[in-house]
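> next comes the sequence, and after it the predicted model I'd like to discuss.
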Amino acid sequence: MSDPQRDLLRRLFDAAVAAADPRLCVPAHLAPPPPPGGRTIVIGAGKASAAMARALEEHWTGPLEGIVVTRYGHAVPCERIEIVEAAHPVPDAAGEAAARRILDLVGGLTERDLVIALISGGGSALLALPAPGLTFADKQAINRALLRSGASIDEMNCVRKHLSAVKGGRLGAATWPARCHALLISDVPGDDPQVIASGPTVPDATTFAEARAILAKYGIAPPEAVRRHLEAAAEETPKPGDPRLARVTNVIVAAPQRSLDAAAAAAREAGLVPVILGDSLEGEAREVAKVMAGIARQVLRHGQPAPAPCVLLSGGETTVTVRGGGRGGRNVEFLLALAVDLRGEARVWAIAGDTDGIDGAEEAAGAIVTPDSLARAAARGLDAKAALAANDAHAVFEALGDQVVTGPTLTNVNDFRAVLVV
């Protein structure tokens, strides 16, 4: 099914994703090569890391060697850098083995050597090496509990850092005394390098006490080994000023705001007024949907914050507290809640999707809402409110043929939302 509004929304989404393409954003930020005799070691983790490695290879004339780990299905062929695939969002043994190999690779380097770290969203789960005394099963259990709890990405990463041998600056510290140049694609609200992939090359300001408090906040009872590890707090993550991180630089090469700007430019070309509401909106997906519906109604009734036709653009990462047995997905949950709240408003369309191409565990980036979404769902015997209560929005949009399917985009700058008011 196609109409001008659908096509326009898809163009906006595609423009946002294209702005974060590693082929465009990596080459401009490469580090100077090491002095003669020095090695260049490439390491990395994240959904975009393989594409970043390919872009690096295409623009680096000297010797290169290294390993990066990406999500299954996100690999691209490289000639000099080994690409390893592992599981996301719940880590697996392949990610653990890759993290151990990466840590071994950067050990024993000298001041003449250069490490290039390619870090993007998803790297926290993919770079999964437990701290001493913890097992891989311990980390998997905590990850699953956090994913279902409604915890924010900042909170999840705080806990992960304090259960890891590589996160929270530990990987960066391991590269000492080599120079480490980290290129980061941000998928987190606020673009805080400490949070992107749990900050493996960045000093960490969080503490063991905060990690314990987060588990308590969400009523998560950790495995006994995890409880003992967090209580002992034997070795804190490297903090700002740690001399082992003195030769590490961290550069953000792509971020949600740049993608929103690209979508806004595409909207202006189409004759719309773009209104960027923020690149770091957080909260429960269905609550964010209520706010967006309210803003859309304000446009229709009062011409604020802009008169129609306009498009409301936003990024960030909502959360879903899983209560039902459905297939999940924060973007489709946002969209279904938006449709329910708008109640068939004739002048509003919307798109929302994860810029990595996968909304939660589903092989769809997101979906599109039209004024007749609820009516078409009812005609197929689908109860939108019941599906929302069961966290099963994917089933509704799949039945309607309204999913946005891109396949892996090989980048990741968090979620993209556009609400079109005509």
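Thanks, I have it.

> going by C-alpha atoms from here, please, whenever you check contacts or count neighbours.
Will do.

> how near is Gly353 to Ala395?
Using C-alpha to C-alpha, to the nearest Å, we find Gly353 at a distance of 15 Å from Ala395.

> so between these two, which is more surrounded?
Neighbours per residue (other C-alpha atoms under 10 Å) separate Gly353 from Ala395, with Gly353 holding more: 30 against 17.

> my guess is Ala289 is in a strand, correct?
No - if the criterion is DSSP: H, G, I helix; E, B strand; the rest coil, then Ala289 is helix and not within a strand.

> I'd assumed Leu342 was in contact with it.
No - assessed by C-alpha atoms under 8 Å, Ala289 is found out of contact with Leu342, at 9.5 Å.

> neighbour-wise, which of these two wins?
Neighbours per residue (other C-alpha under 10 Å) separate Ala289 from Leu342, with Ala289 holding more: 24 against 20.

> and the longest strand along the chain, how far from the chain's centre?
Secondary structure of the chain per DSSP state E: the longest strand is strand 273-281. Relative to its parent chain, strand 273-281 has a centroid offset of 18 Å by C-alpha atoms, centre = their mean, to the nearest Å.

> pull the residues that contact that strand.
For strand 273-281, the external contacting residues (C-alpha atoms under 8 Å, 6 or more residues apart in numbering) are 188-190, 256-257, 260, 264, 267-268, 305-318.

> which of these count as buried?
Buried by 16 or more other C-alpha atoms under 10 Å: 188-190, 256-257, 260, 264, 267, 306-318, out of those.

> take the one below as the second:
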Amino acid sequence: MRASRSSTPRVSRANTSPATSPPNISSACSWSAPTRQSTRAASSAPSSKWCAGAELAEHPDPRRELLLGLLRAGLERVDGRRCVREALSGSAGARAPAHVWLAAIGKAAESMARGAHEALGAAIERTLLITRDAPGAQFVAGGAVEVLLGAHPLPDERSLAAGERLLAWVEALPPEAQPLFLISGGASSLVEVLEAGATLHDLEELTRQAFAQGIAIGELNARRAALSRIKGGGLAARLRGRPAQALFVSDVPQDDPRVIGSGLMGPAASGEDRVERHVVASVDDAVAAVAAAAAALGLAVHAPARRFEGDAVRLAARFAHELCLTSAQLCVWGGESTVQVPPHPGRGGRNQHLALA
């Protein structure tokens, strides 16, 4: 599972399907049939059953409903709106007192911004929202609200325009303003200011090649930061020692602010850094919530502490092997797989690829 971000969940890193799924199906949140007899009975069902949507609707598999319910428990735990609201209300971080200038960047930007406004209300004077999708019509916030749409997963001119606006926003901070940054997955692509000599084509090619090679997110974000004036701590350096707060919904291994959003609000490489950083939601939180909900139902749960990473096809084989060996009734994994994207990819993402591997 991964939070989208609020995470919901980099959107959910958990894929759900029963262990009695047809061959070549695996999942990151899977039911392990408790008895050999039930496994045998399920495997003897006609394969057409799995493609007959109407039949499934008439006779829903209770295991599927169980897994979906557990998945919802994980997603609710990492909901950006709730996590930010609680963090700013004092349960996980300090309250920003007044004159707050809020910048929310990432796929979960709207959700996180809603939580901030619910916690701080009229204390927020300005809001800058940089995200992938236009916010809902019901998004009502105090003070002036500006919304910019960037591009994801490949950056484009909109991402560059959003980056220039973000820089101008930081430069315009009045002396009394309290900057609050809300960062979530997708920020690496949605906003960018390139180093002198670097072009949008350079960034696009770097990203495409990384997708084709199936490299891990940490390495990809490090490469992006090398071309950027605001990544790798560059934006924090622009604050010039001003106190600020940054809340993160993490979709990366180790929940490192230097990696989240390619280090958009990571520590400044030089100069004074007075940014207070808190990770308010992570993959581990989602996995723990799923495991706790399952345990409350009396299920034996296997939830490895170590996050998974690597090639989706190899991970699928590993998960299938673990499912065959475990005595647990539910297996929950959290992490991020990689896929070598071909020149003309089909539909779906890395989670679907893993599930079908």
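In hand now; what should we look at? All of these numbers come straight from a predicted model, not from anything done at the bench.

> re earlier: among the buried ones among the contacts of strand 273-281 of structure 1, name the ones in strands.
Among those, the members falling in strands (DSSP E) are Cys310, Val311, Leu312, Leu313, Ser314, Gly315, Gly316.

> can you redo those as CSV with distance to Val419 of structure 1?
Below are these laid out as CSV (distance: C-alpha to C-alpha, whole Å):
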residue, distance to Val419 of structure 1
Cys310, 8
Val311, 5
Leu312, 5
Leu313, 7
Ser314, 9
Gly315, 12
Gly316, 15
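
> Pro89 of structure 1: which of those residues is nearest?
Nearest to Pro89 of structure 1 among those is Gly316, at 17.7 Å by C-alpha to C-alpha.

> for the closest residue to the closest one other than its chain neighbours, give its distance to Pro189 of structure 1.
Excluding the flanking residues, the one nearest Gly316 of structure 1 by C-alpha to C-alpha, 6 or more residues apart in numbering is Ser280, at 3.9 Å. Ser280 of structure 1 is 4 Å from Pro189 of structure 1, where distance means C-alpha to C-alpha.

> what touches both of those two?
Residues within reach of Ser280 of structure 1 and of Pro189 at once, by C-alpha under 8 Å, 6+ apart, are Gly316, Glu317.

> what helix or strand is the counterpart of Val42 of structure 1 in structure 2 on?
Taking TM-score structural alignment, the alignment pairs Val42 of structure 1 with Leu102 from structure 2. Leu102 of structure 2 is located in strand 100-105, with elements delineated by DSSP states H and E.

> and for structure 2, the residue most distant from the center?
Note on structure 2: the largest C-alpha distance from the chain mean falls to Gln37, namely 38.6 Å (C-alpha atoms, centre = their mean).

> make sure Ile67 of structure 1 is indeed in a strand.
Yes - Ile67 of structure 1: assigned to a strand according to three-state DSSP.

> that one is in contact with Ile102, isn't it?
Yes - with contact defined as C-alpha under 8 Å, Ile67 of structure 1 and Ile102 form a contacting pair (6.5 Å).

> what's the overlap in contacts for the two?
Common contacts of Ile67 of structure 1 and Ile102 (C-alpha under 8 Å, 6+ apart): Ile43.

> which ones are touching Arg417 of structure 1?
Going by C-alpha under 8 Å, 6+ apart, Arg417 of structure 1 touches Leu312, Leu313, Ser314, Gly315, Ala350, Ile351, Ala352, Gly353.

> let's see that with 6 Å instead.
Neighbour list for Arg417 of structure 1: Leu313, Ser314, Ile351, Ala352 [criterion: C-alpha atoms under 6 Å, 6 or more residues apart in numbering].

> show me what the second one aligns to in structure 2.
Counting by TM-score structural alignment, Ser314 of structure 1 corresponds to Trp333 in structure 2.

> how far away is its match from Arg242 of structure 2?
According to C-alpha to C-alpha, Trp333 of structure 2 stands 40 Å off from Arg242 of structure 2.

> how about the strands in structure 2?
4-7, 16-18, 29-31, 100-105, 124-131, 144-149, 178-183, 244-249, 275-281, 301-302, 308-311, 330-332, 335-338.

> single out the most deeply packed of those strands.
Between the strands of structure 2, strand 4-7 has the highest mean count of neighbours, a mean of 33, where neighbours are mean count of other C-alpha atoms under 10 Å.

> in structure 1, what residues pair with that strand?
Going by TM-score structural alignment, strand 4-7 of structure 2 lines up with nothing in structure 1.

> list the helices and strands that strand packs on?
Contacts defined by 3 or more C-alpha pairs under 6 Å, 6 or more residues apart in numbering; DSSP states H and E place strand 4-7 of structure 2 against no helix or strand at all.

> give me that answer again for 8 Å
Using 3 or more C-alpha pairs under 8 Å, 6 or more residues apart in numbering; DSSP states H and E as the contact criterion, the elements in contact with strand 4-7 of structure 2 are helix 80-88, strand 244-249.

> who touches that strand?
Contacts to strand 4-7 of structure 2, defined as C-alpha under 8 Å, 6+ apart, come from residues 10-12, 75, 78-81, 107-108, 111-112, 184-185, 249-251, 281-282.

> what's the spacing between it and its chain's center?
Put simply, strand 4-7 of structure 2 sits 4 Å off its chain's centre (C-alpha atoms, centre = their mean).

> go on, stretch 250-267 of structure 2?
Centroid displacement of stretch 250-267 of structure 2 relative to its chain, using C-alpha atoms, centre = their mean, is 11 Å.

> same deal with stretch 63-79 of structure 2?
On C-alpha atoms, centre = their mean, the centre of stretch 63-79 of structure 2 falls 16 Å from that of its chain.
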